[in-house]
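Q: just coords:
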C-alpha cells in the first residue's frame, strides 16, 4: 500500500509492547517504511493530556480523594477509556516515583489499522460511540501515541543532498504553492523531496472519491545519533562535523567541543556520497558542502572514518519532550561525554518497567476493609489540615475529630455490619494512624512482593473480582517439599513504565536493606510531578499456579548439605562490587543465597514442562519470584502465570494444577532435567551465561524466553534440583 498523506502515515504496534523494554517513551521505533520515529513523552499523548486536565479541574472543586477518584473514573469511562482499578499500585507509585498527586492509572486504548488506507478503524470503535453518546468532539488521532522523526537529517535520492527535516519541509511548502492546491502539506508524509517529482495518477480516497495524486521521491533518513549516559539524545551536527574534521584532521579524535563548534558556513549545502566500490566501514562515506566548498578538496576529502571515536560534551537535549508542531528541542544542564550509536543499537534505550499483581487492599495490608477505608479518609483529612493553628499532631487531631459519627458519615462505615465493636475499630485505627510507618530504608519493591506472597500464603482461597484462587490438596509426597500449591483461576497484572536510560541499563542494588541506583534515569513525563494525576498502563487478565516451598524442608536441606552447597556456590556468596555491570543481579543472588538458584531453576523447569503438558510456549508464560531472606519478610515461592492479552486465557494452566496432574508435571520435569544435549559440558559447567551467573543450565535444558524470565535467564542451576548427592528433589 502506498502512503500518500499524513492521515495514512501510521505505524501499527501492539499496545502491550508500548510499555515494554524496547518500545516505551524515549525509544526509537523502526517503521515499516524504514524510517525512525521517537516516541514522545506521555504529556504529548492527547488522551493522557485530556485526562490529566479533566482530573485537574475535578481537584479544584473536590478535596476528598475517594470522590476525586470516583468522578475521574466516571468522566474517563464516559469517554470510552478505562481506569485500571489497582489502588495498591497507585499508592506504590506515589512513593516510588514521588508522584504525590497521582490519582489513577488509565488503560492504553486499542486501535487497529485497516489494510486499505492504514488509518484507524474508527467507525465502530467504542471510544467514538462513547463520544457520540456524550456529544463530545474527538478524532481517532487523539487516541494514538505521538512520535516524531529522529534523527532529523534526511538524504535525497536526487543529488544526495543532506538537510534537516525542517529544511525539506520548507522546500515542500514551496512546491505546494506552485501546484495551486493539487499538493498540500499533509502529503509530505512520509518525508519527500519536493524537487524530485515522479508521476501523477488518480485514485479513490477513503470516501471513494477520485482524487489527483502527485508522487515525489521519498527521502532517506540517516541512522546515526549521539547518546548520553544521563539519557540525553542529540543529532550529529553534520555541518559542524565537516568544519571540525577539516580544522582538526586527526589531532582531536574525541571532538569534545563538537556541539558548540561553528558550521562550515552560514548556509551550508551538504552533500552525502558513498564510494561506488561499496567498501565496508565509514571510510567509504564522504561529506562536503557545495556552498563553501568545504570537503571537496581532492587532497583531503572528508569522510566519516573515525567517527566512532568522537565524544562531544552533551548539551542535555531531550527531543522526546518536544512539541509536535515545533522543531525546538528542550534541554537541561549536562556535561557528560556523548558517544556515537546506530539508531538500532541496543544501548540507545533501556526501559525500566514495573508490573503489579492486583491484590485487594484489605488482603495486601492484612487489615479489615473498614480499617483500610477509615485510614485513607483519616490521612486525607489530616493532610489537608496540616499547618493550621488548630492541629499540632496526629494524636491531637485524631482525638479531636474521630468518633462514631466521623466513621459513619466521613468514612462510610456501616456500624451494623461490623463483626466487632466500634470502640475496637477506633482503638485499632488510632494505633495504625498514629504509627509512623514511613521508613526511608524500606525496600518498596520487596515490600510490594511481600504483600502478594502474604496474600497467597495466609489465605486458602479468595473470590474477589480480579483475584480468584484456591488451595489444592497436596499429596503426602508433595507436602514434604511444598507448604502450598494454589490454582489462580483469575488474576490481573498491570504494567507501567517507570523511566528509561541510555548507554547502560539502570541497576537497582539492594545493599544491607538500603536501595542504591547505578545512575539517574529520565522520566516518561515532562509535566511537573505535582501536576501529574494519571499514568498510562496496560492491564492483562490471566491465570496461574502458585508454589510455596516448605521452609522447614528447605532449611533442613541447606543445613544437611552445607559443605557441598557452600563449595558449589562459594563465588556467588561473596559480596559483589556494586560498581560493575550486572551488579544488581549479582547482589540479588548474594542476598537471596542458595535458595535463589533452587526456586528460580524450579520455576524454569515448570514453565518448560508446561509446554509439553498443556501447549503453552514459554513466551506466553511469565514467572513472579518471591524470594527473600529478610527475617521479617521471609519468602520462598514462585507464581507461574499467563497474561498475554487483555482477555486472559481459558483455564488450560489452572487445569494443570489439579492434584493428580501437578505431581506428574513436577516428576516429568525433574526427569527431563536429567538430560541435556549439551552434557557433559553443561552438567559439569562452572559458569555459563552472562557474567557466568549460571552453572548447569543452558538453552537446551533450562533457559526460557527472556520475556518469561524476571532475571534475564540468570541465577540457574538444574543440579540443585536433581543431583543425587545434594539436589533438593534428589
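A: Alright, I've got the coordinates. Source: prediction; values computed, not measured.
Q: alpha carbons only for contacts and neighbour counts from here, please
A: Will do.
Q: now do the strands in the stretch 301-450 of the chain.
A: Listed in chain order, the strands of the stretch 301-450 of the chain (DSSP state E, counting those that start in this stretch) span residues 339-342, 350-357.
Q: just the stretch 551-700 of the chain next, same as before
A: Under DSSP E, counting those that start in this stretch, the stretch 551-700 of the chain gives strands at 622-628, 635-642.
Q: angle of the shortest one against strand 635-642?
A: Our comparison of strand 622-628 with strand 635-642, counting by axes from the mean of the first three to the mean of the last three Cα atoms, to 10 degrees, yields an angle of 170 degrees.
Q: quick one, the longest helix seen in the chain and strand 635-642 angle?
A: Longest helix of the chain, by residue count under DSSP state H: helix 594-614. On the basis of the same axes, to 10 degrees, helix 594-614 is oriented at 30 degrees to strand 635-642.
Q: residue 391 contacts residue 397, doesn't it?
A: Yes - between residue 391 and residue 397 there is a contact at 5.9 Å, judged by Cα atoms under 8 Å.
Q: please identify which of the two sits among more neighbours.
A: residue 397 (18 against 15; other Cα atoms under 10 Å).
Q: any idea how far the more buried one lies from residue 433?
A: Distance of residue 397 to residue 433, given as Cα to Cα, to the nearest Å: 11 Å.
Q: again, but for residue 264
A: 67 Å.
Q: for comparison:
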C-alpha cells in the first residue's frame, strides 16, 4: 500500500466510480482503492446520522448496528496533515516500453512481473501496468497467470514472455502472448468462457490487503482494467424523513450510539455513568428503557416499509402552501402547490398534484460492489438479500456515506387515470411486448429481477423527458438533475421526484423548485419532443424481444430521445418506452397523454 499522496478524488467519487475495490491509474502507478481497513480511523471521520438507512443496511447485509461515516475531506489548513485513503499497487505484471526502431509491422514488448523491476523500470526502460487482468463474478481480481495461459497449462518454463501487437487497432485478435520457448497464444482465446482459458479463481481480494483471500472456485474471466464493467457500486439512497416524536422511543433512537450495546437490563447502569445519557433517561424506568431498546433492535432486523414508500407517505401528507413559511425541519420541507398556480389547460389532466420540496436531504451509502454485471435495486429502492456482492472490508462494521442537501419537484399522477389507461387493450398488448423483452433479458443475464410493470415504465420515461426540458430553464445541467420513481401499485400511488443536491451545507439555490409553477410548459415541451426521435422509425418500431439488438429492456427509446446520463437515472437507462407516454410513429394508441 502506498503511503504518499499520489492523487485526489472528490468525496462523492469514493462512493461511486472509485469506491473500495475500484481500479484506476495514478500518475505513476496502476492501483486499486483500498478497503475500509485502509481508510483513516472512524475517530478521524465525520459520522452521518440516518437511522432509517442504517436499518435498511442491517436488513440487507446482516451486519449488526452499522454506522455511517463520510469519506475524509481535504485539509486546506497550512501545515495540516491530510487524511487519505490507502491504495494498493495492482496489477503485478507490466509491459516494457521498448525502444523499437525496426520497421516491422509487429510491435513486440516484454511482459515482466514486478519482482523483475528496479525502481519501477526494467533495464532502465519505462514500464506500464498491463491492461489485462482476471476476475470472477464474485468481484475477486487477480493477475493473469501468463505462463500457464501461453503454455495452455502448468509449466516449468521460465523463459522471457512477450506481448506481440499486430497492427495498431489494439483489438484482442491482434494481440498474441509469446514465450521464447516457442509457445504462443492469441489474446482473443482469453474471451472463450466455455474453455476456461484463465483457470479458476483463488478468491484474491487485493483491495483488502495482499494476503486477503477467501474460498471461491468460480471460473476466471478476462477483464480490462479501464473498462466500464470493471466496477459497479451498490449504493443505497434515502431521503431524510423526520420521524414522529414517540416519547421514550425517540430518546432511545437519539442515544442509540450509546445504548446499542445493552443486552440485558443490568447493562443500563454502565451507560448511565455518562451524565448526559443519565439526564435524558431520567424520566423513564429501566424496565421501560430496556423494552424500548428491544423494540428498536427487533425493528432494525425487519424494516416496516421499503424506503420509497416511507418517502411517498411523507410527501403526499404535506399541506398546501407556497413554501414561504419557516421550515419546521431543515432536512425536509414540502408543500403542495395550489392547483390554480400551475394548472391552466387540459394537458395536465393526468396530473393529480404538484409538490415543491424546498428542503431535502439525501443520504447515500456504499454497501458493496460487483464486476461484469450491475445489480440494480428494485423499484422500491431495495437490493435483494441474496445478491452476491464484494465486501468493502474484511469485517465491515461501518459504511462510507455522503449527504446532499437540495431541492426538488414531485409530480403525482392521477391514480384513476392510470387505472383506466392500464385497462386499454392497446396498452396491455404493448406491456406484453415489454414483458417479453424482460423475459429474454432474464434468460440471457440469469436474473430473477421481476418485471417492474407498466406504471413504472410510464413514470420513468416521463421523468427522462421532463429532465431534458427542466435542464433548459432551471439553471442546472441535465447531469445534475436526478430522479426517484415511486410506483406503489398496491396503494395505487404514482409519482416522480426530480431533484438536485449538493454536499455543501447550504444546499442549492431554488432554480429547480420554482419550475413547479411552470409545470404545464415543461410538460408540453416534454410530450411534443417525445413524440419524435431523430432515429425514427427505427427507434419507434423497435421490438424489445429482438434477439439481434439485445435491447430487451427498452421499447421506443434510444440515445436520440429518452436516454439521459446515468448520473440522473436510477435504473441505468433501462425500462423506457416513449409509446407509453405519447403517440409515436406506428404506435399511436398506447399513450397515457393525448397530445393535440
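A: Now that the structure is in, tell me what you want to look at. Worth saying up front: this structure is predicted, and the values here are computed from it rather than measured.
Q: report the TM-score for the pair.
A: Put the two chains on top of each other and the TM-score (TM-score structural alignment, normalised by the length of structure 2) is 0.79; 551 aligned residues with a Cα RMSD of 4.1 Å.
Q: returning to that earlier point: can you redo the strands of the stretch 551-700 of structure 1 as a markdown table with distance to residue 339 of structure 1 and mean neighbour count?
A: As requested, those are exported to a markdown table (distance: least, Cα to Cα, whole Å; neighbours: other Cα atoms under 10 Å):
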| stretch | distance to residue 339 of structure 1 | mean neighbour count |
| --- | --- | --- |
| strand 622-628 | 35 | 23 |
| strand 635-642 | 40 | 24 |
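Q: just send the ones you listed back as a markdown table, with distance to residue 59 of structure 1 too.
A: Below are those laid out as a markdown table (distance: least, Cα to Cα, whole Å):
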| stretch | distance to residue 59 of structure 1 |
| --- | --- |
| strand 622-628 | 36 |
| strand 635-642 | 38 |
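Q: out of the ones you listed, flag the one nearest residue 472 of structure 1.
A: Closest to residue 472 of structure 1 of the strands of the stretch 551-700 of structure 1, according to Cα to Cα: strand 635-642, at 14.6 Å.
Q: what's the average distance of that closest one to structure 2?
A: Aligned to structure 2 and superposed, strand 635-642 of structure 1 gives a mean residue distance of 1.2 Å (mean Cα distance after the TM-score superposition for structure 1).
Q: name the helices or strands packed onto that strand?
A: helix 444-458, strand 534-549, helix 594-614, strand 622-628 (3 or more Cα pairs under 8 Å, 6 or more residues apart in numbering; DSSP states H and E).
Q: corresponding residue for residue 448 of structure 1 in structure 2?
A: Residue 448 of structure 1 maps onto residue 307 in structure 2, with residues paired by TM-score structural alignment.
Q: and the helices in the stretch 451-596 of structure 2?
A: Counting by DSSP state H, counting those that start in this stretch, the stretch 451-596 of structure 2 has helices at residues 454-470, 519-530.
Q: where do the helices of the stretch 301-450 of structure 1 begin and end?
A: 361-364, 369-385, 394-401, 404-409, 422-434, 444-458.
Q: quick one: those as CSV, columns for distance to residue 547 of structure 1 too.
A: Compiled in CSV, the helices of the stretch 301-450 of structure 1 are given as follows (distance: least, Cα to Cα, whole Å):
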stretch, distance to residue 547 of structure 1
helix 361-364, 18
helix 369-385, 27
helix 394-401, 42
helix 404-409, 40
helix 422-434, 32
helix 444-458, 9
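Q: for residue 586 of structure 1, find the nearest of those.
A: helix 444-458 (16.5 Å).
Q: could you check the angle the closest one makes with strand 622-628?
A: 100 degrees.
Q: check which residues of helix 444-458 of structure 1 are buried.
A: Neighbour-count burial for helix 444-458 of structure 1, with 16 or more other Cα atoms under 10 Å as criterion, is recorded at 444, 446, 448, 449, 450, 451, 452, 453, 454, 455, 456, 457.
Q: same question, stretch 562-581 of structure 2
A: 562-564, 568-571, 573-581.
Q: count of residues packed around the aligned partner of residue 401 of structure 2 in structure 1?
A: Counting by TM-score structural alignment, residue 401 of structure 2 corresponds to residue 537 in structure 1. As a burial measure, residue 537 of structure 1 scores 23 neighbours (other Cα under 10 Å).
Q: from residue 106 of structure 1, how far out is residue 537 of structure 1?
A: Taking Cα to Cα, one finds residue 537 of structure 1 at 6 Å from residue 106 of structure 1.
Q: so what sits against both of those two?
A: Common contact partners of residue 537 of structure 1 and residue 106 (Cα atoms under 8 Å, 6 or more residues apart in numbering): residue 84.
Q: coming back round to it: what about the match of residue 448 of structure 1, distance to residue 256 of structure 2?
A: In terms of Cα to Cα, residue 307 of structure 2 sits 21 Å off from residue 256 of structure 2.
Q: likewise for residue 458 of structure 2?
A: For residue 458 of structure 2, the distance to residue 256 of structure 2 - Cα to Cα - is 41 Å.
Q: the two: which is more packed in?
A: Neighbours per residue (other Cα under 10 Å) separate residue 458 of structure 2 from residue 256, with residue 458 holding more: 23 against 16.
Q: now do the contacts for the more buried one.
A: 576, 577, 580, 581, 592.
Q: now do residue 203 of structure 1
A: 209, 210, 211, 212, 213.
Q: does it lie in a helix or a strand, and which?
A: strand 192-204 (DSSP states H and E).
Q: ok, for the corresponding residue of structure 2 for residue 95 of structure 1, nearest residue in space, not its chain neighbours?
A: Counting by TM-score structural alignment, residue 95 of structure 1 lines up with residue 59 in structure 2. Spatial nearest neighbour of residue 59 of structure 2, chain neighbours left out: residue 301 (5.2 Å); criterion: Cα to Cα, 6 or more residues apart in numbering.
Q: number of residues surrounding that neighbour?
A: 18.
Q: repeat that for residue 354 of structure 1.
A: 15.
Q: would you confirm that it contacts residue 498?
A: Yes - with contact defined as Cα under 8 Å, residue 354 of structure 1 counts as touching residue 498 (6.8 Å).
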